[in-house]
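Asker: All I have is the shape, not the residue letters:
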């Protein structure tokens, strides 16, 4: 299934059934909302409405294969609920928290979750805020998609993880360059050397590229980490 395949492609529909199982109907409803009010609210582009499965939902849902059973997952900068909502639909065993700073996006997420009747928590806030770290830190996994370059992302995400927890950052063509460039900054925030993995090869084409960083220690920020840090916008 190519990335630009139409959403009525037979292999795409088959993959959706395999990933979501008896929750496929809910996934279909989420896709419809994403293509409708998700577009009008500016959460996805107007030209993406007819390809929400191939460009958004499936390539997020396959992240589930990297997450252990029963994990608490914090989806940072969740936006349209990506990848958090597809993960919640594909993996009902996971405890999902969607972290989003913008009120209009939070309102949209809450309305979608109410309609789908999904037990997912929505928190309005930024990852670097003290309250967020105090209330929602200690996650097993932090996910992020199209949030920030890896150096900044690690500075926000790693304090939200327990020691041994992992950042799973969905990345595009910049992934390899970011892994090479930002390794020292990631180390300064207490992270392992970042590595690239690909997942979902039997369901999405091309596979989803994920940068994985484990929180190895609670570390003070090095001068390099301080230079590359910043605030979410």
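Answerer: Sure thing, it's come through. Please read these numbers as outputs of a predicted model, since none were measured by experiment. Numbers count the residues shown, from 1 in each chain.

Asker: switch to C-alpha atoms for all contacts and neighbour counts from now on
Answerer: OK.

Asker: Which parts of the protein are strands?
Answerer: Applying DSSP state E to the chain gives strands spanning 72-76, 95-100, 121-124, 139-145, 161-171, 195-199, 208-214.

Asker: Tally up the residues packed near residue 151, please.
Answerer: 25 (other Cα atoms under 10 Å).

Asker: so it touches residue 180, yeah?
Answerer: No: with contact defined as Cα atoms under 8 Å, residue 151 does not reach residue 180; the gap is 10.7 Å.

Asker: just the helices in this protein please.
Answerer: Along the chain, counting by DSSP state H, helices occupy 10-20, 24-35, 37-40, 52, 58-61, 84-90, 103-116, 130-136, 150-157, 175-188, 223-228.

Asker: out of the ones you listed, nearest to residue 211?
Answerer: Closest approach to residue 211 among the helices of the chain (Cα to Cα): helix 175-188, 7.0 Å.

Asker: one more structure, for comparison:
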């Protein structure tokens, strides 16, 4: 364990963090969740990289980590922040089995829940203060998976690469369709990581207007136009030719 980790994780969680690192390096590699070449850089590239996301997570919130995989960043975030509750959403059975074993082994059952599902299957059932993801999908797709899970006053937190600003520009139209506020981009862990990581925060533009299903820009207008067109056609059929 690098010394810098002691400034990121609570002292009472250090043993659990070390155990999780061992699980990733052993069972995680054996089951194909972590590549063998990732083991030497497990701390900086994966554990500490995920832990610094906590800098943008408010206290005491409900977090949903979509496409959690081996638990990055969801499990790490739970270890770094005992004050938050984390739901790990992952569709693949072998990954959810590993995650359930991790939760049991690290005694996180009261803080972390594992849900085997695609993000879309959770839509309309639950919302969260923070929805996290790490290298899951391009932003255009990520918005469709994540924003329906974001509570009115919540936000999406996506861990991205250094080209995140360009990705935001390419996705302006989709951000407008989802009625999102102006995205925030930040660099985290500059004093912790060999190479700081990038995070993107996307919130709702007007929290008061958020409902289920989320009202995408243009949908209401299209619906009204469609309804009006149907009424006009019915009236035309009733009146007959003139």
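Answerer: Yes, it's here. Bear in mind that the values here come from a model prediction, so they are computed numbers and not experimental data.

Asker: what's the TM-score here?
Answerer: TM-score for the superposed chains, counting by TM-score structural alignment, normalised by the length of the first structure: 0.85, backed by 210 aligned residues with a Cα RMSD of 1.6 Å.

Asker: thinking again about what came up before, let's have the helices of the first structure in CSV, adding distance to residue 204 of the first structure.
Answerer: Supplementary listing: the helices of the first structure in CSV, determined by distance: least, Cα to Cα, whole Å:
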stretch, distance to residue 204 of the first structure
helix 10-20, 8
helix 24-35, 16
helix 37-40, 22
helix 52, 13
helix 58-61, 6
helix 84-90, 14
helix 103-116, 24
helix 130-136, 32
helix 150-157, 24
helix 175-188, 18
helix 223-228, 33
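
Asker: Find the nearest non-adjacent residue to residue 172 of the first structure, please.
Answerer: residue 209 (6.5 Å; Cα to Cα, 6 or more residues apart in numbering).

Asker: Now which residue in the second structure aligns to the one you found?
Answerer: Correspondence of residue 209 of the first structure to the second structure, assessed by TM-score structural alignment: residue 198.

Asker: thought that match was touching residue 162?
Answerer: Yes: contact criterion Cα under 8 Å: residue 198 of the second structure and residue 162 qualify, at 6.4 Å.

Asker: more neighbours, the two?
Answerer: More crowded of residue 198 of the second structure and residue 162, by other Cα under 10 Å: residue 198, with 20 against 12.

Asker: Excluding chain neighbours, what is closest to residue 217 of the first structure?
Answerer: Closest to residue 217 of the first structure by Cα to Cα, 6+ apart is residue 190, at 5.0 Å.

Asker: And that neighbour, how far from residue 110 of the first structure?
Answerer: Distance of residue 190 of the first structure to residue 110 of the first structure, computed by Cα to Cα, to the nearest Å: 33 Å.

Asker: So for the two, which sits in the more crowded spot?
Answerer: For residue 190 of the first structure versus residue 110, neighbours defined as other Cα under 10 Å are more numerous around residue 190 (23 against 19).

Asker: which position in the second structure aligns with that one?
Answerer: Structural alignment places residue 190 of the first structure opposite residue 179 in the second structure (criterion: TM-score structural alignment).

Asker: Its match contacts residue 202, doesn't it?
Answerer: No: between residue 179 of the second structure and residue 202 there is no contact under Cα under 8 Å: 10.4 Å.
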